[in-house]
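K.L.:
Build me a model from this:
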Amino acid sequence: MAFSARARMVNPRLGTYFSIFAALYTALFLLILIFEQLKFSEHLLAGAFLAVPIFIYAAIGLSVGTNEILCYFAAGRRAPAIYTGLLLGASAIGGTFIVAGTGAFFFSGFDALVLLMGTLTGFVIMAIALAPFYRKFGAFTVPSYLGRRFESRTLRVITAGVAAVPMLLVLSAELRVGGGVAQRLVGGSANNLILLLALTVAISTVAGGKRSFTWAGVAQSIALFLALLGVATTVSVIVTSLPIPQLANGPMVRGLVRNEVNEGLQFINVWPLAFQLPPEGFAALTKPYTQPFGAIGPLAFIIGVFAIATGISVAPWLLPRVAASPSVYEARKSLGWATVFSGLALLTVSSIAIFMRDFTLEVVMKDRLGPLPQWLFQAAAQHIAAFDQASPHLGFEGLKFDRDGVLFALPLVVNLPSAFSYLLMAGALAAALVTASATTVSLAAVLGEDVVQGMSWEPPSPMRRIWTMRGFIVVVAFCGATLSIAAPTDPLRLVLWALSITGSSLFPVMVLSIWWKRLTVSGAVVGVVSGFVAAAFAIMTGEVGALSSPSPIAGILGLPVSFAFAIGLSLMRPEADRHGLEVVRDIRVPGGEIIYDREMQRLQLRKHART
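P.N.:
Now for the predicted structure:
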């Protein structure tokens, strides 16, 4: 039987396996550090930091390949809470929030907290309102859940089409960020490196589906945190003598406020709906770090937090991860761990931005004596900073930084060996890979389960389902690469668009399907469609300037539209079918049999009886 109500025990050696990976990754860094001191070729060392981790990720993904349905689509439902939480946290922030988010904190200061607060709020909403009930239902994809919840094939297919759009946007953004980081690491063509990353995603996930993604993704998440925390802690010890960068920068912030104003940065007033996170490319500092609402207006800040939170909470590349937990209790624990890990990563990113602001202030001070520091010329050579190299004194307006290069300037500032820069780039690359893999596997499952088989409840043979998804994994990975190459767009803007669309189209129906028994099939269909159309229209009109709300947050305007249509149409035809009421009753009971597995068992038995 393909499904079983009895979950196998969690592998007790997982901690040993990933401790070995962490040791190997640390050993690679130390070897590169030693070879650098021995004057080995920098291109060779940088290439090793790109090739060796990619080889390990692919080897992990291939080694856990499987042909079992439950393992391929839900990692066997036996991923421990801490690993699921680590994977959720890394998949939510991805390479975009790590690389572009550092630049956002550097340029916008306080206002960039919209990213941190939105992400953490999203996980809290998921943990309270959605994840335990979704885990009890146990569907492999969000469209499958809605289709079975309302017994509607039409709703299942429509939701699949709507969910595919934000997942493609996120995949394109992550591959573009990863390609840019890889280009900084080894040089060459960014487009070729994007294709290489897409190939890596396909190889590391195709053999075992979500099982391969789970364990390769955990390794990628560990690589991210080793790099981020290792470099930030080293810099913190050098600068403040304290090994806790998230707390050690407090005294520096107090000094930044006074000194930045004295050096020419003025407080900026923006209108309440302004949303001016730094775009891609070079820019100069224009506002003090701690000034609130100098780049994002107070109303836009609230809307932005809500848009990110609702998008994170129902993201079709994140929410189905809780179905891999052994129980509802473990699903709740995993969301707690996800909040811890994502918060730790974003707080570390903000501390890196504060360190960079402090060093930048030392460069632009009017009473600075002596030549410009050497790290500034190294940053210019690596296309991280831009300034007039003949000028002995630079103001804030004369020194510009690349938003996506601020993160990698920190090792240069404190004159660390190049191995630290390679480590940081490899960590950012791992972050991009884990989110790209999450969206690729989730979108492949949606296409295989909900589009190809969406108009029939009859499950095909297990091997056919698995090979269909394997084919879609390859197709989706290279479609994302093609989109990233053919239509290059600011990755941060793409992710914010994707979260707004997801929140507007899926959040109302998902919440109502659990907490309001009177929601009908027609209300759910119209809610999904109206939310998606309104969000897409608001983003397009905001992008061309026809709407006063900026496009990164304009999409969330579709959320009240979706709520209104879903509730209004359900009240007009208030009948509720018996199956829907039973499902709502069952998912509110934490224990017992997994609903989706039970339904699949029944369908398999009926098919077997007919044949």
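
K.L.:
all contacts plus neighbour counts: C-alpha atoms, from now on.
P.N.:
OK.

K.L.:
ok, and what's touching the helix or strand containing G558?
P.N.:
Using DSSP states H and E, G558 falls within helix 558-572. The contact list for helix 558-572, computed with C-alpha atoms under 8 Å, 6 or more residues apart in numbering, reads 501, 503-505, 507-509, 518-520, 522-535, 538.

K.L.:
what about 10 Å?
P.N.:
Helix 558-572 is contacted from outside by 307, 310, 500-509, 511-512, 516, 518-539, 574, 576, using C-alpha atoms under 10 Å, 6 or more residues apart in numbering.

K.L.:
And for stretch 463-473?
P.N.:
Identification of contacts with stretch 463-473 by C-alpha under 10 Å, 6+ apart yields 66-69, 72-73, 201-203, 205-209, 437, 439-449, 452-453, 459-460, 462, 475, 478-479.

K.L.:
ok, now with 8 Å
P.N.:
67, 69, 72, 202, 205-207, 209, 440-441, 443-445, 447-449.

K.L.:
nearest to P279, of the residues you listed?
P.N.:
T440 (26.0 Å; C-alpha to C-alpha).

K.L.:
if we can go back for a sec, restricted to buried residues, select the contacts of stretch 463-473 in ChimeraX.
P.N.:
Here is the ChimeraX selection string for the buried members of these, based on 16 or more other C-alpha atoms under 10 Å:
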select :69,72,202,205,206,207,209,440,441,443,444,445,447,448,449
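
K.L.:
next up, for comparison:
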Amino acid sequence: MMFGARARVVNPRLGTYFSIFAALFTALFLLVLIFEQLSLRESLLRLAFFAGPILIYAAIGLAVGSNDALNYFAAGRRVPAAYNGLLLAATALGATFVVAGTGAFFFAGFDALVLLIGTLTGFVVMAITLAPFYRKFGAFTVPSYLGRRFESKPLRMISAAVVAVPMLLVLSAELRMGSSVASRLIALNPNLIVCVLALSVAITIAPGGKRSFTWAGVAQSLALFLAVLGVATTVSVIVTSLPIPQLANGPIARSLVRNEVNEGLQLVNVWPLAFDLPGEGFAALAKPYSQPFGAVGILGFGLAILAIASGISTAPWLLPRVATSPSVYEARKALGWATVFSGLILLTVSSIAIFMRDFALDAVMSERLGPLPKWLYDAATAHLVSFDQTATRLAFNGLKFDRDGVLFALPVATGLPKAFDYLLFAGALAAALVTAGATMVSLAAVLGEDVVQGMSWEPARAETRVWLTRGFIGIVAICGASLTLVAPTDPLRLVLWALSLTGASLFPVMVLSIWWKRLTANGAIFGVVSGFIAASLAILMSEVGLITTPSAISGILALPISWAMAIAVSLLRPEMTRHTLEIVRDIRVPGGEIIYDREMQRLQLRKHART
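P.N.:
Sure, this is the predicted structure:
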């Protein structure tokens, strides 16, 4: 009986559908590779890799459109664990951690492990402390969970306003990074590309909400993994004769240590709270790859891990994904898969960074005779590298790389056909689209469910809720594109700000709402508001120079304030009802009826009884 029910819940043809997509994506790459050798016009090949995948994603989103509320807000609660894990990993990383993260590993070396450790820790914390219980509750959004958990309409509205800020920051970061990647692929104005990407995401997810986003997002996640793993494996075979880049880069890394120091890269000492991951633009290598705490201080390293982990574990664009799982057990499995997939992709980009460091070292080796390698001139033509082209010898300070171009410089340095670069562009663009889609659909659900209807527990008609959220998807797309155009900022900094704000404001309240029965509605309100305000002020003061802590990690300093306010206010004014205690008890029991559905059914019955 159990196996029969499970077979009916999960579509058995999903593997076939996405195998077809993977075959189509691979076929597109092979066709472009063939036509490149046949000297077809390059602009057509670039356009094919830009428009082709986007049209496929839009077709998937339109094909699975739905007006059913459960499908629209929770993908029918029938997404298998592996697909949810793949989607969680790609959404958490996005184009920012993939593209800018590669540059961070290239320039900062060991210190960029803060991105890897923070992301994996965030998924582990989510799996242990939050995800199973959130899945048991079953709310469509984080503000809906907090409002129903504490039976507080003000908390629901306030938390909706708070979560909107980091989601807008992440949406702006991904649209900006996606525009930067796409402008390398096709010759269009970056501002126009931002509008095109926002429109394409809205068209893809509006027909089916979370359902459209889920299946289009899985396709985008597959495109990301196929692109990055495919190129990295090809380069690994060429450089080391081994098809496992995550392991084959070890001997290269060992040789870098001695040779980089011999060629002028000296050990760097920074103050403990430093956080100097590379920013946008061109920069030269300044420290050996394997030196620890040469760009990020030891205290800054710990604070950054805390900020990333707490932000990812309670991210309002990530945590509601577990509500789409068929069961609590599947939600736990999904977080396990997310940890595996995110670790795999981050280890791969770190391998790419090591390969590029080796090529950069080869270009500046004083023992080398003859002209500079040809790939440097090709990379300079593509605006990936900057150096004095009249020089015959280079030092590290004379060779500058674009942080967001390191990932795309690897096929050029290896001498691979341009189709490999186009493949990487398409994969990075898919990563930007999947994270932009996650934030867009989650923010639209918050606006439709928790802002417009936040002061009423009685849900509106299902069709009204769906069409309202569908309209907000368009509004969010316009707001995200406008913010990207009006206030362009380094995407990596925006994402780190968003994670700090989320961790400082939501993490204490979310954890206490499950593990401490005495937390009250007023305590939750004060915890969320105080953490958000304190984190925002810390970031602002760091930006204007009032405090010396870097703004990327200064926001997480507000985390103790949020903990203290939530606990203190709850102890000063204890207000617990029997119904609230029953909800907490039910949350901690993995099986049984979904609490949010049960509460909605009760409200519907009361509404019918009154009429």
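
K.L.:
thinking again about what came up before, so which bits of the helix holding G558 of structure 1 are buried?
P.N.:
Residues 558-570 are the ones in helix 558-572 of structure 1 that count as buried (16+ other C-alpha under 10 Å).

K.L.:
One more: stretch 350-368 of structure 2?
P.N.:
Within stretch 350-368 of structure 2, the residues that count as buried by 16+ other C-alpha under 10 Å are 350-361, 363-365.

K.L.:
Let me see the contact set for K607 of structure 1.
P.N.:
E458.

K.L.:
swap in A127 of structure 1?
P.N.:
Residues near A127 of structure 1 by C-alpha under 8 Å, 6+ apart: 332, 335-336.

K.L.:
same check, this time on W271 of structure 2
P.N.:
W271 of structure 2 is in contact with G297, counting by C-alpha under 8 Å, 6+ apart.

K.L.:
I'd like the distance between the most centrally placed residue in structure 2 and V218 of structure 2.
P.N.:
Centroid-nearest residue in structure 2: A92, 2.7 Å away (criterion: C-alpha atoms, centre = their mean). Using C-alpha to C-alpha, to the nearest Å, one gets 13 Å for the distance from A92 of structure 2 to V218 of structure 2.

K.L.:
Go ahead and name everything in contact with stretch 193-201 of structure 2.
P.N.:
Counting by C-alpha under 8 Å, 6+ apart, 54, 58, 175-176, 178-179, 182-183, 433, 436-437, 477-478, 480-481, 484-485 sit against stretch 193-201 of structure 2.

K.L.:
That stretch vs structure 1, average distance?
P.N.:
Stretch 193-201 of structure 2 differs from its equivalent in structure 1 by a mean of 0.6 Å after superposition (mean C-alpha distance after the TM-score superposition for structure 1).

K.L.:
Next, the buried residues of that stretch.
P.N.:
By neighbour count with 16+ other C-alpha under 10 Å, stretch 193-201 of structure 2 contains the buried residues 193-195, 197-198, 200-201.

K.L.:
Show me how far that stretch is from its chain's centre.
P.N.:
18 Å (C-alpha atoms, centre = their mean, to the nearest Å).

K.L.:
I'd say L146 of structure 2 and P154 touch.
P.N.:
No - the pair L146 of structure 2 / P154 is not scored as a contact, 10.1 Å apart, by C-alpha atoms under 8 Å.

K.L.:
need the contact list for A74 of structure 2.
P.N.:
Applying C-alpha under 8 Å, 6+ apart to A74 of structure 2 gives the contacts 140, 210-211, 321, 323-324.

K.L.:
try 7 Å
P.N.:
Residues near A74 of structure 2 by C-alpha atoms under 7 Å, 6 or more residues apart in numbering: 140, 210-211, 323-324.

K.L.:
Among those residues, name the ones in strands.
P.N.:
Among the contacts of A74 of structure 2, none falls in strands (DSSP state E).

K.L.:
before we move on, back to that, list just the nearest of the contacts of A127 of structure 1 to Y596 of structure 1.
P.N.:
If you rank those by distance to Y596 of structure 1 using C-alpha to C-alpha, R332 comes first, at 19.0 Å.

K.L.:
Quick check: the longest helix that structure 2 contains compared with structure 1, mean distance?
P.N.:
Longest helix of structure 2, by residue count under DSSP state H: helix 328-364. For helix 328-364 of structure 2, the mean deviation from structure 1 after alignment is 0.3 Å (mean C-alpha distance after the TM-score superposition for structure 1).

K.L.:
continuing past that helix, what's the next helix or strand?
P.N.:
Past helix 328-364 of structure 2, the next helix or strand by DSSP H and E is helix 374-381.

K.L.:
post-alignment, that following helix versus structure 1, mean distance?
P.N.:
Looks like 0.8 Å for helix 374-381 of structure 2 (mean C-alpha distance after the TM-score superposition for structure 1).

K.L.:
relative to helix 328-364, how tilted is that helix?
P.N.:
110 degrees (axes from the mean of the first three to the mean of the last three C-alpha atoms, to 10 degrees).

K.L.:
Give me the buried positions along helix 374-381 of structure 2.
P.N.:
375-380.

K.L.:
how about a markdown table for the residues you listed, with distance to L87 of structure 2 added?
P.N.:
A markdown table is the format used below for the buried residues of helix 374-381 of structure 2 (distance: C-alpha to C-alpha, whole Å):
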| residue | distance to L87 of structure 2 |
| --- | --- |
| W375 | 35 |
| L376 | 36 |
| Y377 | 38 |
| D378 | 35 |
| A379 | 33 |
| A380 | 35 |
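
K.L.:
What range does stretch 238-254 of structure 1 cover in structure 2?
P.N.:
Residues 238-254 of structure 2 are matched to stretch 238-254 of structure 1 when aligned by TM-score structural alignment.

K.L.:
Just the terminal-to-terminal distance for that stretch.
P.N.:
End-to-end for stretch 238-254 of structure 2, by C-alpha to C-alpha: 19 Å.

K.L.:
likewise stretch 478-498 of structure 2?
P.N.:
Rule used - C-alpha to C-alpha; the end-to-end distance of stretch 478-498 of structure 2 is 19 Å.

K.L.:
Show me how far that stretch is from its chain's centre.
P.N.:
The answer for stretch 478-498 of structure 2 is 14 Å, by C-alpha atoms, centre = their mean.

K.L.:
just stretch 322-331 of structure 2 next, same as before
P.N.:
The answer for stretch 322-331 of structure 2 is 20 Å, by C-alpha atoms, centre = their mean.
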